[in-house]
Every structure is written in C-alpha cells, then in structure tokens.
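In: below are the sequence and a predicted model for it; my questions follow.
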Amino acid sequence: MIFRLGELFCGPGGLAYGAMNAQIENPNFRIVHQWANDYDGDTCETYRHNICPNHPETVYHADIRKFNLKGLPDIDALAFGFPCNDYSVVGEQKGMDGVYGPLYSYGVKVLNLYRPMWFLAENVGGLRNANDGKAFSKILLEMSEAGYTLTPHLYKFEQYGVPQARHRIIIVGIRNDLNVKYHVPSPEPYKDIDNTCKTAIEIPPIPADAFNNEATKQSPTVVKRLNYIKPGENAFTADIPEDLQLHINGAKISQIYKRLDPTKPAYTVTGSGGGGTHIYHWSEPRALTNRERARLQTFPDSYQFIGSKESVRKQIGMAVPCQGAQIIFEAILKSFAGIDYPFVEPNINE
C-alpha cells in the first residue's frame, strides 16, 4: 500500500526524508510525497530541492492562517510539526495564549477535511506543561474527536541512535474505523550504535566542498573564552578569567558557549539564538558549521539547504532528525502491514 503524505509546517524536510526512506520487509508498503506547506520561503526551496525536485508546484509557500486548505490533492497520511515557539521550555511558554499556540488546529482541520488513514504530529516536550497542561489536553481531545486513536509519546532520539539529545512529543493517530494498532518502537535495537557527536561529525570526514559548510568567523574574544571552556562545560560552569566572563541578568541558559562532549551525543540543536548558542566544537575554538549541525540532525551530506547561512541554521535547528523520523514511520508501516516489532508502552513523562 502506498500512502500519499501531506505536510503542514513541513520545514526543510526532516520528516519527509524519513518518510520517503522508510522501508519494511514488505516493499508494497511505503510513503510518497503528495503536497507540503510552510510559511518560510527558503525552507520551501530546500524542501523542493531535496524532496520533490520534479514537482516543485506541490510545495505551497503560504502562511497557514491564509492558506486555502480545501481543494488540495487527496492524502492517505498527514504529518505536521506544528510550531513550538509557544510551548518551548526556553521560551515564555505562552501555550494557547501565544501567536503560535493555536496553529495545531489547522492540522485538525486537514484531518476533518481529508480523513487520512493516519497522521503524525510533532512538538517539543514543553507542550505537556503549557497552560498547566490544559493545552496538551485540548489538542489531544480535538484530534480524538476528529476520529483517531492516539498514541502520544515523548521520544528521546538519542536512545534511537541519533547523535543528539533531542526530546520531542510525537502523537501518532490511526483512524478509528481501521483495524490497525500502532505501538511505540522500542529503542533497544539501537542501544549499541555509536551515536557520539564526535563520530557523527568526523566519520566519514565531511568533504571539503560540501554544501553549507562555511566556517563561522569567531572574534578574538570568543576564541579566548572558548579556550578556557572544557568539553561539556559552558560559559558559566567553566573557570574563566573575569574579563572574559559573561554578565547576563536572568536565566543562565546552559547552552551559552557550551562545548560538545565528544564522548556523548550532542545537546539539542536549536534554530535561533544570539551569540553563544551556535553549538561549539569540543577541541577547536569555534562554532560548528551548518553541515556539522546537519549531521547531528542525521541529514545526509548530499542534502542541500537553500538560503543564507543564518536561514540554513534556522532550518536545521527546526527540523526533525531524519533517522528518528524514519524509525517511527517504519513502525507505522509495519503496523499497517501486520508485521510485529519490539515496542514499549507510551509515556509522555521524562
């Protein structure tokens, strides 16, 4: 069975790449691109270039609040990583009261309009706590009322071989009239994978002419500061001379000038933030290149991001790790194909 996939808030294609590359024992079950939407122009160009270069017209560049959801080609599946800004632990956690909070509702509209057989929705772990947990409950209720059996789970992608500690709530919904049961895939098969950030970035070496691999020009002050910060430390935990210390009022975010620990997966790759938030190499006094950051998100080196350096940084940080997405999509395909696989009980708590 071939599932035609529609996507809202598609980003640069992390979910799509995972979906298109999902393979199971029965080759008749697979996922193909049908259409996608995102509000950011560069992001749409990246998606077109890598996911559907022969059908660029199937990617709609539009603000979802002004986008006509009716009249799109039929779909069998829907994926939407609805914007997380208002649910992020780092942000103000405005939840439903923020600009982005209610955007999940457009995914629910598509469910009601097109009745796909299944869907996958993704958001940050902070979604559970926004509006004292009421936002998450409301979202689950509306998805359920659209006619779907839900399996929400907090996926810790580093447990699935991804070289990055990235925790995301993913909700898989199967249409109620289908005799299909989805299970959360077990991380056990991936426990022996070497998913250290050092291995991800260095093996194999990144080609000298790789796309999106421009180095960041670090100021002499930043270079000096980084030389005092050991792997795994940040600007506040390291022993730094007074003249190089940061004097920031309020929260001291632990990722500020934090160097990677080469013996562990990377900390979470983010898409925005000012000085000190670009992820820093464990031994060289510099920020990672976008290509190195893309490797931590498990994009292949052949994946070309379109746009300025800062635009590409944002795209990479907002994406879902391709390999993590592929594992979940393969579990969905196996569920429909009636193929057993090791699974764990769903859990939304840390």
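Out: Arrived safely, thanks for sending.
In: C-alpha only now, for contacts and for neighbours.
Out: Will do.
In: all helices for the stretch 151-300 of the chain, in order.
Out: Counting by DSSP state H, counting those that start in this stretch, the stretch 151-300 of the chain has helices at residues 197-202, 220-227, 290-296.
In: and the second one, how far out from the chain middle?
Out: Think helix 220-227. In terms of C-alpha atoms, centre = their mean, to the nearest Å, the centre of helix 220-227 is found 30 Å from the chain centre.
In: run through the neighbouring helices and strands of it.
Out: Applying 3 or more C-alpha pairs under 8 Å, 6 or more residues apart in numbering; DSSP states H and E, one finds that helix 220-227 contacts no other helix or strand.
In: single out the most deeply packed of the helices of the stretch 151-300 of the chain.
Out: helix 290-296 (a mean of 26; mean count of other C-alpha atoms under 10 Å).
In: centre of the chain to whatever helix or strand comes next after that helix, how far?
Out: Downstream of helix 290-296, the next assigned helix or strand under DSSP states H and E is helix 309-318. Per C-alpha atoms, centre = their mean, the displacement of helix 309-318 from the mean C-alpha position of its chain is 12 Å.
In: buried stuff in helix 309-318?
Out: Within helix 309-318, the residues scored as buried using 16 or more other C-alpha atoms under 10 Å are 309, 311-318.
In: second one coming, line it up with the first:
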Amino acid sequence: MKFIDLFAGLGGFRIALENNGGKCVFSSEIDKYARETYKNNFGEEPSGDIIQIKSEEIPNHDILCAGFPCQPFSIAGKRLGFEDARGTLFFEVARILKDKRPKAFILENVAGIVSHDEGKTLNTIISILGELEYSVVWKVLNAKDYGIPQNRNRWYCVGVDKRIFSNFSEKDIFPAKTKLATFISDFIEKNVNSSYNVSEIAKKNMEIHITAFLEKGKCKENQPIIANNIRPSKVSFSATGISPCLTAKMGTGGNNVPVIYTLGRKLTEKECLRIMSFPEDYKIKANYSQTYKQLGNSVVVKLIEQIAKNLIVFLKSR
C-alpha cells in the first residue's frame, strides 16, 4: 500500500504504516525543526508548506495520512460544503482527497475537535468527507486503553472510497481495548545528566503539595511519582504507571515537561519517545525545546499502527 504523510511531524504515521508493509511516496511538513528530525531518521526531507504544493505534484497513493491542525471554519454551519473549508488546513486534505482519490485515509487530531467551535468544525469535516464520497468512521481513543502508558485522548477518523468499498463500519477499524503490559517504570533511563534537573523553585513547589498526595494512598507499587503543572498553588501528581499527556507546551520551557519527583528531574526526550511508542533507534536532539514541542505534537505510533493494520486488512479483503 502506497501512502502519503501530510503534516508529517516526527513521522509517526510513516513508522506505523511502514510497519504494516506500506511505502511512503510523499511527505509534507512546514516546521523546519521537524523537517530536520524527519530527514535524520528517514533519509529524505519532507516537502514544505502543503498549501503551496499542487495536487499534480503529489504521487498517486492508496492511503492518505494526516494529523492536521484543528481550525474553525468561517462559515461553518451555513452550507457545510467543500467550500466551507477554504482557508483552513483541512481544506488541503480535502483537496488532495478530491484530486487524487486514494482508496482510504487516516486522520488524527486532538479530542477537542469534537466540541470545537460548538461542534461546527467536526460537522463540517464529516459533511465534506461525505460530499467527497467517502464512508467515514471516527472515535476518540485514549492511548492508555490500547497498550501505551499515556493518558492521551485523541480523535481518529478513517474513511474509505464508497465507490469501491461497501459495508464499512467502526468494528472494521478500531482495535479492542487491552490491559497495559508496560508502564513508565519500564521506560526510565539511568544516569541522566544534571541538565534535566528541575529548578529549586519547582522542588519547593512539589514539597508543598507532596504530603497531601501521599496521604491519598494512590501510588501503584514500583511506579514513580510523576509531577506536572507544577505551580505554587497546585501540583498534579500521579503514580499509576501511566504518563500524563505529553503536549506541545513542553516546548515552551518552565515546568511543562512532566517531572519524575523522586529523581528531581524532567522526563528526557528518549523517555518521551518511548511513551509515544517510537522505536528505540529513533534519533532526536537532546535537551532541546523544539524537540519537546515535536514530541507533544506527534501521534502515538503503536495506536496508529493498530488502526492502519485493520484498515489494510479491510482494503485487501474487499
């Protein structure tokens, strides 16, 4: 199966599809730091701004993959048609679907897209995909329910060309929930250098609130205490073996990267890669704000891999 990787980021979609035997024939990413990381891992630099790339410059493909940014539609709810999407990055996805007619697509976005702009954004997206004659299923899935120890809710949307495929349903695509077999404790590195240590102010803020957390007795045995949203007034602690959601805010500095309380340091990039289920040999810059931002924007590889596997089985069986 040939696929394209739009808004490619770190290439999580690419890894997931390649693990299912897919071949990437085109990628696009506007962020220069993500483009550099992508090139270091895949040996090729993605094309730039998708808005500037004509449809005829994109190779034919079977599956379109895109973790597009969520944007409101200026006239959503009025016509709910293809033209409503103009000026948004989703329009570029719709344009390529319209012009290239791949057999299928996989989209990913934040869970908030469901309620974004009072639901108008999602209504417009689903309406346009239907207008383009794709059968569509979507669902909000939390990574922790599918074998990945991260509390990460995301919207996944899969469609197939209704001119070719019939009897397409949610059960064909979305995996069954599974119990966790790995936890944060399995991902922690040893002998991490002091550059990852938290500030004295952050340590003081954690000490203010740690006693109240420990008194609740909600610590899972052999799992580290993780702190995030560290503020003088409140600190969010957890010790369930499941990471809080890694977000793009990690790239803004401060205390936005989750902290391993007992070690007095923030999660390293390598640990975050593991929490996002990237392979061990993935290469990324260390102790760099742009790296944390890219990680927070990425997809969970193993969850996309499960969805892609089911989609490819469906496409090949029809």
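Out: Here it is on my side, so go on. The shown structure was predicted, so the numbers you read here are calculated from the model rather than taken from an experiment.
In: quick TM-score on the pair, please.
Out: Here the TM-score for the pair of chains, by TM-score structural alignment, normalised by the length of the second structure, is 0.82; 288 aligned residues with a C-alpha RMSD of 2.7 Å.
In: nearest to residue 132 of the first structure, out of the helices of the stretch 151-300 of the first structure?
Out: Among the helices of the stretch 151-300 of the first structure, the nearest to residue 132 of the first structure by C-alpha to C-alpha is helix 290-296 (32.1 Å).
In: where does the closest one end up in the second structure?
Out: Mapped onto the second structure using TM-score structural alignment, helix 290-296 of the first structure spans residues 269-275.
In: mean distance, that stretch to its aligned residues in the first structure?
Out: When the first structure is overlaid, stretch 269-275 of the second structure sits 1.1 Å from its aligned residues on average, using mean C-alpha distance after the TM-score superposition for the first structure.
In: circling back: make TSV out of the helices of the stretch 151-300 of the first structure and add distance to residue 86 of the first structure.
Out: As requested, the helices of the stretch 151-300 of the first structure are exported to TSV (distance: least, C-alpha to C-alpha, whole Å):
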stretch	distance to residue 86 of the first structure
helix 197-202	29
helix 220-227	31
helix 290-296	24
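In: among these, which is nearest residue 9 of the first structure?
Out: helix 290-296 (18.9 Å).
In: find me the equivalent region of the longest helix along the first structure in the second structure.
Out: Using DSSP state H to define each element, the first structure has its longest helix at helix 322-337. The alignment of helix 322-337 of the first structure onto the second structure (TM-score structural alignment) spans residues 301-316.
In: quick one: contacts of that stretch?
Out: With C-alpha atoms under 8 Å, 6 or more residues apart in numbering as the test, stretch 301-316 of the second structure has contacts from 1, 12-13, 15-17, 19-20, 103, 106, 143, 146, 148, 172-175, 276-278.
In: again with stretch 3-15 of the second structure
Out: Under C-alpha under 8 Å, 6+ apart, the answer for stretch 3-15 of the second structure is 17, 22-31, 34-35, 37-38, 46, 50, 61-68, 278, 294-295, 297-301, 304-305.
In: so that stretch matches what in the first structure?
Out: Across the first structure, the stretch matching stretch 3-15 of the second structure (TM-score structural alignment) is residues 5-17.
In: tell me how far the ends of that stretch are from each other?
Out: Start to finish, the residues bounding stretch 5-17 of the first structure are 12 Å apart (C-alpha to C-alpha, to the nearest Å).
In: ok, back up a step: the longest helix of the first structure vs the second structure, mean deviation?
Out: Mean deviation for helix 322-337 of the first structure: 1.0 Å (mean C-alpha distance after the TM-score superposition for the first structure).
In: and that helix, how far out from the chain middle?
Out: So, by C-alpha atoms, centre = their mean, the centroid of helix 322-337 of the first structure is 15 Å from its chain's centroid.
In: buried set for that helix?
Out: Buried, per 16+ other C-alpha under 10 Å, within helix 322-337 of the first structure: 322-337.
In: what's the answer for stretch 182-190 of the first structure, then?
Out: In stretch 182-190 of the first structure, counting by 16+ other C-alpha under 10 Å, buried: 182-187.
In: what's the span of that stretch, first residue to last?
Out: 19 Å.
In: and if you look at stretch 7-26 of the second structure?
Out: End-to-end distance (C-alpha to C-alpha), stretch 7-26 of the second structure: 11 Å.
In: any chance you could map the strands in the second structure?
Out: Ranges of strands in the second structure, per DSSP state E, are 2-6, 23-27, 63-66, 104-110, 134-142, 153-161, 226-228, 236-238, 259-260, 265-266.
In: list the contacts for the alignment partner in the first structure of residue 95 of the second structure?
Out: When the first structure is aligned by TM-score structural alignment, residue 95 of the second structure is paired with residue 109. Counting by C-alpha under 8 Å, 6+ apart, residue 109 of the first structure touches no other residue.
In: any idea how far residue 109 of the first structure is from residue 297 of the first structure?
Out: 30 Å.
In: excluding chain neighbours, give the residue nearest to residue 183 of the first structure in space.
Out: Counting by C-alpha to C-alpha, 6 or more residues apart in numbering, residue 343 is the residue found nearest to residue 183 of the first structure once chain neighbours are left out, at 5.9 Å.
In: related to what we said a few turns ago, would you convert the strands of the second structure into CSV that also reports distance to residue 184 of the second structure and mean neighbour count?
Out: CSV is the format used below for the strands of the second structure (distance: least, C-alpha to C-alpha, whole Å; neighbours: other C-alpha atoms under 10 Å):
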stretch, distance to residue 184 of the second structure, mean neighbour count
strand 2-6, 29, 24
strand 23-27, 31, 19
strand 63-66, 28, 25
strand 104-110, 23, 22
strand 134-142, 16, 19
strand 153-161, 18, 21
strand 226-228, 9, 24
strand 236-238, 11, 21
strand 259-260, 10, 24
strand 265-266, 13, 22
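In: fine by me, thanks again.
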